[in-house]
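Engineer: Sequence plus predicted model, see below.
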Amino acid sequence: MTRLLVECTYVFEHPNANSGIQRVVRNVIQQLPEADAQRECIPVVMLDGALYEVKSLAPLKTPKVNLTSLRVKLEQWANLFWLRHRAVERRRPFSQSHFARRVLYVICRLVAFACLSLPMRVLDRVLKGKPVPERCVPLQHRAGDQLVLLDSSWHANFFPLAEQLKRDGVGIVSVIYDLIPLTHPQFCDAGLVKVFNDWFDWIARTADGYVAISTTIRDQVREEMLRRIGAQQVQQRWFDYFHLGSELDLSDADSEVDRGLLQMFKSPKPVFLMVSTIEPRKNHAYLLDAFERAWAAGSNARLCIAGKIGWKCDALVERIRQHPELNRRLFMFNSLSDKSLEHAYSHATALVFPSYVEGFGLPLVEAMQRGLPAMGSDIPVFREIGGDYMAYFDLADPQSLTDLVIDMERTGVFPAPLALEHWRWLSWREASAQLVERIERNLSSPVSVPENPEPEPEGQHANCP
């Protein structure tokens, strides 16, 4: 029997995170296929150099202070602290003076040590030797197991353990969501770009197979691998993809819909919904440009932006908050629950998604599966997901979206070649089964090795994280 050890360390340690990758990991883990005679799927985490089987991704209720959660919170605050430091460092007078930057750095190091590093060290000592959380139990790996790196492992520190498992005969499969820090570094924090690049070097040399979340990303991964390790090494690995599911698993029937959202939908005027973290790659500024043109032409269409505030978006958020149409024809909600999001999907006129680049585009399938038509930027992965059931606009011309909005408001007809009523997408159970099936299929198909190996390119042995 083959055992698939499906890794979910980051979500295990951050159970309340609910952005794209965390949503995927949680749903895939919850819907893993039952064991049969050929295969068993086991959710695992790698903590403190050891492997554990996950019994529950959700935190256990306890009346005591959760020191582990506090330790995780301190680490998150430390990351935010240094992100802020880098933002301040780029401003005057620090951007113009090495001495000023040095003084700022020393002050920040002292503050971070006293308020963050020292408490984390104390907690590490307190937690050391304590029993592993009850949500997981130790697991002994076996030769022939397959470690499926499903979670965002570039955040992790378990690489030495993964390498030891590999030496012990465990195969490694990497799930890859996108290559945005490599292909579009301008949209990412500089620290993430470096960490992701180091991680990809490691995964390129360590994994046996790669499963992307779209054919678009699968092909990008193969091209990047060719560039980094050469054709001979690439031909010894396999590449595949699976598609994500569409349910909102945290939509609690007993929770309440946001009151502001309910109030907005009381008006019969059309609502165009954007669901995403607010950050440069998602291109919210394009949305505002397009809708300002529509409003100037007399449109009553409303734009609803739903998503938490992310990074590199201070000017955009200020533009929204100071906008004369705010709470009239422009609305923003930064902390909607899944129940509120379900309500928005079921009452909006259309989804608008002007992202520059995506690995998949989860809001598209979440909306379309609920009967909400979607307008998206004309990029390859959206064509892959939506086909002729979506309408597309030109990212170089906001007027192309303006025209779609005005025409739909005027005619009530969604401008896509095919009717959405005939469109169907995967459930998370089907998506999880598809992931497992694709891995099993590739494991049973031996990879061919070329007769004439090519020399490895320079840089192959870059440092791993």
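Structural biologist: Nice, I can see it. Numbering: from 1, shown residues only.
Engineer: going forward, measure contacts between C-alpha atoms and count neighbours the same way
Structural biologist: Noted.
Engineer: Residue 137: helix or strand, and which one exactly?
Structural biologist: strand 136-138 (DSSP states H and E).
Engineer: Same check on residue 263?
Structural biologist: helix 259-264.
Engineer: count of neighbours near residue 445?
Structural biologist: Using other Cα atoms under 10 Å, residue 445 has 9 neighbouring residues.
Engineer: sec struct for it, please.
Structural biologist: coil (DSSP: H, G, I helix; E, B strand; the rest coil).
Engineer: Against residue 404, how distant is it?
Structural biologist: Residue 445 is 47 Å from residue 404, where distance means Cα to Cα, to the nearest Å.
Engineer: that older thread, mind giving me the packing neighbours of the strand holding residue 137?
Structural biologist: Secondary-structure packing of strand 136-138 (3 or more Cα pairs under 8 Å, 6 or more residues apart in numbering; DSSP states H and E): strand 50-54.
Engineer: buried ones in the strand it packs on?
Structural biologist: Within strand 50-54, the residues scored as buried using 16 or more other Cα atoms under 10 Å are 51-54.
Engineer: And what about the nearest residue to residue 359 once chain neighbours are set aside, helix, strand or coil?
Structural biologist: Across the structure, with Cα to Cα, 6 or more residues apart in numbering as the measure, the residue nearest residue 359 apart from its sequence neighbours is residue 178 (4.5 Å). The assignment at residue 178 comes out as coil when based on three-state DSSP.
Engineer: Against that first model, consider the following:
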Amino acid sequence: MELAYARHFFQDSREECCALLPTAWGVRAFPRERVLRGLTRLEELWSENKRHDEDEAWRHLKLRLQGQAVPLRRPPGSSLALAQRMTSLLRATGFEWGDSVVDALKPGTVYVNVGQIGLAFPLLLRWLDRRPDIRPIFMLHDVIPLETPEYVSATAAKGHSAMVDQTARRAAGVIVTTRTAQAAVQAELGRRGAHALPTLALPLPVPTLFRESPDPEPALAGIAYFVVCGAIEPRKNHAMLLEVWKRLHRKLGPSTPHLVVAGASGWQGQQIRDGMQRSGAVSAHIHIVSGLSTPALKRLISGALALLMPSFIEGFGLPVVEAASLGTPVVASDIPAHREVAHPATVFVDPIDGPGWEKAILRFLDDDAAPIRLSREFSPYTWGEYFASLSSFIQTIERDDRPQRALPSVKKTVG
């Protein structure tokens, strides 16, 4: 999403723009040409763009689904590799000191920050104190760490509280992904004494590749598997799926379908992984994979009997929309965000209803039932439509003649 924003503003947009980057000597402004060189090199380095036949994680997963013994693969990474990538990026962009952000921006400039995590560090936004004419627009994907702090670390809850504090104190406008998230964000801002902020609820588009025809892996034809996609953490409810798979295995034995868990470990993720990998015979039917490229993920979801999304809470739920775009059926938790964005034919089940999830999954294994696919008439936003709506919102913020930020004292609230 952040890469799409950068490409839009620096490559496709005719508007005058510059990039603001934190450096050792403060937040500095950099020109369009340097940003474009950096983006090009970044995309060359990014494993998200690998073809599925170049993706080692995908190759290992295919072998495991076919019943071959393959050691569990962990995504490669080291400090040296990171340093080499950063050096490569610097060579592509060239070294520059950048310009003073306070002096470089024209009066009334709109500052768009969609990184969210950076908002947790007030030091990175302190330059705005010297430029009260600047109109910041911040994105908050959700306020889940404040709504349900039991699903995140204490550090994450504290950081998220800081993000909302900075939004309440500094923002001229807010971008969210759903009306569900909008209501939660506005409630949190209100608790901090913030005035009503212009807010754009704009659903995220699926990757362009997911709007193309599905392409299931021929080598996996006839292999029954389901996919759950997202960070491996308590909020995503993997533990319930593990219990469902144990029951399926007691009923079906060797005919138990496979469950592919696609995602990186989040808070308490290693504990969840350990449970899945140390559950006896059923563990042979559960496969954890991290670091899949976008083409490989599309191929994986294309061939699945269904995508499973049992989360306790979401601000959006992109995999639900990605799967529906490919015609892959979806079984999702019955929560407001999923109801808002999902395909009308989605099967909704309460996230704590294990027997209900088992029943929904067994439906896809019924040999007498016709293959279940969703209509691909389901049409999520395109990036073109997304940025057209965003442009209108930015223009609204530019025309807003209300007094600019008075930098009020914000009530501190920690989840």
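Structural biologist: Received, thanks. Keep in mind it's a predicted model, so treat the numbers as computed, not measured.
Engineer: What's the TM-score once they're superposed?
Structural biologist: Between these two chains, after superposing, the TM-score reads 0.73 (TM-score structural alignment, normalised by the length of structure 2); 348 aligned residues with a Cα RMSD of 3.6 Å.
Engineer: just to revisit the earlier point, roughly how far apart are the residue nearest to residue 359 of structure 1 and residue 224 of structure 1?
Structural biologist: Where residue 224 of structure 1 is concerned, residue 178 of structure 1 sits at a distance of 12 Å (Cα to Cα).
Engineer: One more: residue 133 of structure 1?
Structural biologist: For residue 133 of structure 1, the distance to residue 224 of structure 1 - Cα to Cα - is 39 Å.
Engineer: Could you check which of these two has the larger neighbour count?
Structural biologist: Counted by other Cα under 10 Å, residue 133 of structure 1 and residue 224 do not tie: residue 224 has more neighbours, with 17 against 11.
Engineer: tell me which element that one is part of?
Structural biologist: Residue-wise, residue 224 of structure 1 maps onto helix 215-234 under DSSP H and E.
Engineer: Okay, buried residues for that helix please.
Structural biologist: 215-218, 220-222, 224-226, 228-234.
Engineer: Check which helices and strands the lengthiest strand in structure 1 sits against.
Structural biologist: Ranked by residue count under DSSP state E, the longest strand found in structure 1 is strand 39-47. Strand 39-47 of structure 1 makes packing contacts with strand 2-7, helix 9-13, strand 50-54 when contacts are defined by 3+ Cα pairs under 8 Å, 6+ apart.
Engineer: Could you export the ones you listed as a markdown table, including distance to residue 29 of structure 1?
Structural biologist: Listed next are those as a markdown table, based on distance: least, Cα to Cα, whole Å:
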| stretch | distance to residue 29 of structure 1 |
| --- | --- |
| strand 2-7 | 8 |
| helix 9-13 | 10 |
| strand 50-54 | 10 |
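Engineer: I'd like to know which of these is closest to residue 437 of structure 1.
Structural biologist: Of all these, strand 2-7 sits nearest to residue 437 of structure 1, with 11.2 Å by Cα to Cα.
Engineer: Residue 218 of structure 2 versus the spatially most central residue of structure 2, what's the distance?
Structural biologist: Centroid-nearest residue in structure 2: residue 318, 6.8 Å away (criterion: Cα atoms, centre = their mean). Separation of residue 318 of structure 2 from residue 218 of structure 2 (Cα to Cα) stands at 26 Å.
Engineer: Repeat that for residue 269 of structure 2.
Structural biologist: 31 Å.
Engineer: if you count what's nearby, which of these two comes out ahead?
Structural biologist: Ranked by neighbour count (other Cα under 10 Å), residue 269 of structure 2 and residue 218 place residue 269 first, with 17 against 9.
Engineer: Quick check: the more buried one touching residue 236?
Structural biologist: No. If you go by Cα atoms under 8 Å, residue 269 of structure 2 and residue 236 don't touch, sitting 10.2 Å apart.
Engineer: what do we get in structure 1 for residue 257 of structure 2?
Structural biologist: By TM-score structural alignment, residue 257 of structure 2 lines up with residue 301 in structure 1.
Engineer: try residue 390 of structure 2
Structural biologist: Taking TM-score structural alignment, residue 390 of structure 2 has residue 435 as its aligned residue in structure 1.
Engineer: Also residue 108 of structure 2?
Structural biologist: By TM-score structural alignment, residue 108 of structure 2 lines up with residue 144.
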